[in-house]
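Asks: Quick check, what structure comes out for this input:
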Amino acid sequence: MTTIHPSERRRSLQRLFPMVAAALTLTAAAPATAQELEKTELNVAILPTMDYVPVVIAIEDGLFKDEGLDVTYQVTTAPASLNGVLGGTYDFAGVTWFAFLTAYNRGLPLVAASELDRGTPGYATIAVKGDSPVKTPEDLIGKKVGVLSTNGACDLTLNDVLLKDGKDYQSIEYVALGVPELVSTLMTGGIDAACLPEPLRTPAMADNDLRDVLDLFTGPYEDMPIVGYSTTTRFRDQNPNTFAAVQRAMTKALEVAHTDPDRSREVLSVYTRVGPETAKTAVLPTYPTGGGIGDLSVVADLMDQLDVIDGPVKVPEQ
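Replies: Sure thing, here's the model as predicted:
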């Protein structure tokens, strides 16, 4: 896998990715039969957030089965998801692009089969209790903020907002928590604020006296790629037909999620605790269509600005 230096060639990816998507469409035009697949039974990891709607649609609507794949999933946490796919516990897992690029730049053998979603206003916010003295992002300096994973969209976006305003964000303590613990820990005072993605955000705001202090995916962060559906380069190289079949199924599932928001909300009750009525009002992310991987330079640029890793962040050619 070759790499591009972000300061010199990153913007060329905006022209590259549409061509990659077209190439994937051509090479994946004829589905492999079950006999041609190197591996037909897959174990994948998901989190109980809306990022994973396309994966569940692909399972529930038989899109994986149409490709000869028998896919089962396990609901887990962000760290366990990444460690599990690298360690072979899972064949595929959703990995945030921040974690993906961090792992890739450290030489870990990750490869993305598909995008899952991109950010939209209202999809994820940093919230506090109604009686909290915190009124603005600046007020979070020196406080504890609950996130699903560190060095992710929640903490890096908040840090960047503060950095652009000339504020020192480094005294913020980020606490990684599972989805079920975010609201309860906030309400009991274990943290001062919590990053709440959908479908957690809608019921949390309705059932508790909470208010937002930062809407993550607005302004320069709107449409930011959030999660990629990933595996290891070893799995891809040993199972090229299976990898291609997963890509085809995910392309179809993303099309369903994009064009049928009602279906996206329906599947939430399959893998989360959100009921149908709550799901009707949850804010959806953008589910990209067309195959391939979108422009990751916005993610890499943000990581560069905040010195997430040593040296400039390199972006893989997908």
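Asks: rest of the way, CA atoms for contacts and neighbours
Replies: Fine.
Asks: What lies in contact with the strand or helix carrying residue 228?
Replies: Using DSSP states H and E, residue 228 sits in strand 225-232. With contacts defined as CA atoms under 8 Å, 6 or more residues apart in numbering, strand 225-232 is touched by 51, 85-86, 91-97, 100, 109-119, 153, 294-296, 299.
Asks: One more, please, to line up against the first structure:
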Amino acid sequence: MTTIWKTALGAALMLTALSSAGWAQTAVNVGCTATTDCASAAVALEEGIFKKNGLDVTMTLIGLNSNIPAALLSDSIQIGGPTPSVFLQAVDGGLDLVAVAGASSTAKATFDTAGVVAAPSANIKSPEDFVGKKVGAPGIGAFLQVLFSKWLIDSGVDPKQVNFVEVTFPTMNDTLKSGAVDAVVTAEPMMSRIIASGTGEVAGYFLEKLPERRPAIFYASTREWADANPEAVQAFRTSIEEAAKIVNDNPEKGRQAIANFTKIPLDVLSKMKLSVSDPKIEQEQLDWWVATMNEQSMLQGEPDTATLIQK
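Replies: Okay, here's the model as predicted:
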């Protein structure tokens, strides 16, 4: 065998080894609802960041945030974007889930990216006006419904006097327009769409007085999957950190990625702020959520938050 052929054979064997080992792509299906909170995952997919880090990622649109824990448990998705309240209630109910990365969090500059939007005919002008009204929320016990309830409590209104029903983000405009509900607890990009259509008007921004960096969404998996795939978890975190910087520095790329994922028209997204992408998730943040949920008697036990973030 000539030197040239030996060199060629060696190179071929090296490429084979790389493609079967170091370049192997781990398949991960990421499930999120139709909000801007998972913009970092959408951008990481759109910009090829996941692929660069060895992940073969697909994204699945989930109708209700409260469905995400069940989707994780069934392995129809490997990573999901639950709200902290949905995550903590699932853990409280016995599901072994862990947070693997941050997705979005509250910030003073983006308090108006979520709110409660009421039909003009409902004549809702203050928190007291919600008593006896029917309010649609994208999951009972999800981020928006819990913080809207906290806003009511802080305003002296018992949320038990409000009739909550689950309404998916894509159907909120039609549900409000039909009169099936008096108001919807919603977020961008759906909020701008409802207001632009004339179906509803903002009756309150319940995120306005929240502390900074309270997670709205974070990425989670089952502990079993995370323990079995430590390299994939690290690659996912690395990808989300890179993508979060793009979302925060270049919102247009974030909007385009969200449009491609949710199928919401780009002209609607172009008129709104994006949620702040925050790739870190910390115990103190979960502790705040536990305290907020305990205020509403939403937890039976006391979750050990120190064990709920994958190392």
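Asks: Kindly provide the TM-score of these chains.
Replies: The TM-score (TM-score structural alignment, normalised by the length of structure 2) is 0.85; 286 aligned residues with a CA RMSD of 2.2 Å.
Asks: Any of the contacts of strand 225-232 of structure 1 buried? List them.
Replies: Among the contacts of strand 225-232 of structure 1, those buried by neighbour count (16 or more other CA atoms under 10 Å) are 51, 85-86, 91-97, 100, 109-119, 153, 294-296, 299.
Asks: before we move on, back to that, ok, average deviation of the strand holding residue 228 of structure 1 from structure 2?
Replies: Once fitted to structure 2, strand 225-232 of structure 1 is off its aligned match by 0.7 Å on average (mean CA distance after the TM-score superposition for structure 1).
Asks: whereabouts in structure 2 does that strand align?
Replies: Aligned by TM-score structural alignment, strand 225-232 of structure 1 corresponds to residues 215-222 of structure 2.
Asks: Scan structure 1 for its longest helix.
Replies: For structure 1, the longest helix by residue count, based on DSSP state H, is helix 240-259.
Asks: Return the list of helices and strands in contact with it.
Replies: helix 53-60, helix 63-66, strand 110-118, helix 233-238, helix 261-266 (3 or more CA pairs under 8 Å, 6 or more residues apart in numbering; DSSP states H and E).
Asks: The most centrally placed residue in structure 1 - nearest residue in space that isn't next to it in sequence?
Replies: Among the residues of structure 1, the one closest to the centroid is residue 227, at 2.2 Å (CA atoms, centre = their mean). Nearest in space to residue 227 of structure 1, with sequence neighbours left out and distances taken as CA to CA, 6 or more residues apart in numbering, is residue 96 at 4.1 Å.
Asks: circling back: want to throw the helices and strands packed on helix 240-259 of structure 1 into JSON lines with distance to residue 174 of structure 1?
Replies: As requested, those are exported to JSON lines (distance: least, CA to CA, whole Å):
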{"stretch": "helix 53-60", "distance to residue 174 of structure 1": "27"}
{"stretch": "helix 63-66", "distance to residue 174 of structure 1": "37"}
{"stretch": "strand 110-118", "distance to residue 174 of structure 1": "23"}
{"stretch": "helix 233-238", "distance to residue 174 of structure 1": "31"}
{"stretch": "helix 261-266", "distance to residue 174 of structure 1": "30"}
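Asks: Out of those, flag the one nearest residue 24 of structure 1.
Replies: Nearest of these to residue 24 of structure 1, taken as CA to CA: strand 110-118 at 10.5 Å.
Asks: Over in structure 2, find the residue span that closest one aligns onto.
Replies: Following TM-score structural alignment, the aligned partner range for strand 110-118 of structure 1 in structure 2 is 97-105.
Asks: how far apart are that stretch and its match in structure 1?
Replies: Superposed on structure 1, stretch 97-105 of structure 2 shows a mean distance of 0.8 Å to its aligned residues (mean CA distance after the TM-score superposition for structure 1).
Asks: got a list of contacts for that stretch?
Replies: Residues outside stretch 97-105 of structure 2 that contact it (CA under 8 Å, 6+ apart): 37-40, 81, 87, 90-91, 212-223, 226, 233, 237, 240, 275-281, 307-310.
Asks: mind running it again at 6 Å?
Replies: Stretch 97-105 of structure 2 is contacted by residues 37, 213-223, 237, 276-281, 308-310 when judged by CA atoms under 6 Å, 6 or more residues apart in numbering.
Asks: filter the residues you listed to the buried ones?
Replies: 37, 213-223, 237, 276-281, 308-310.
Asks: Residue 10 of structure 2 pairs with which position in structure 1?
Replies: In structure 1, residue 10 of structure 2 lands on no residue (TM-score structural alignment).
Asks: Would you enumerate the residues in contact with residue 10 of structure 2?
Replies: With CA under 6 Å, 6+ apart, residue 10 of structure 2 has no contacts at all.
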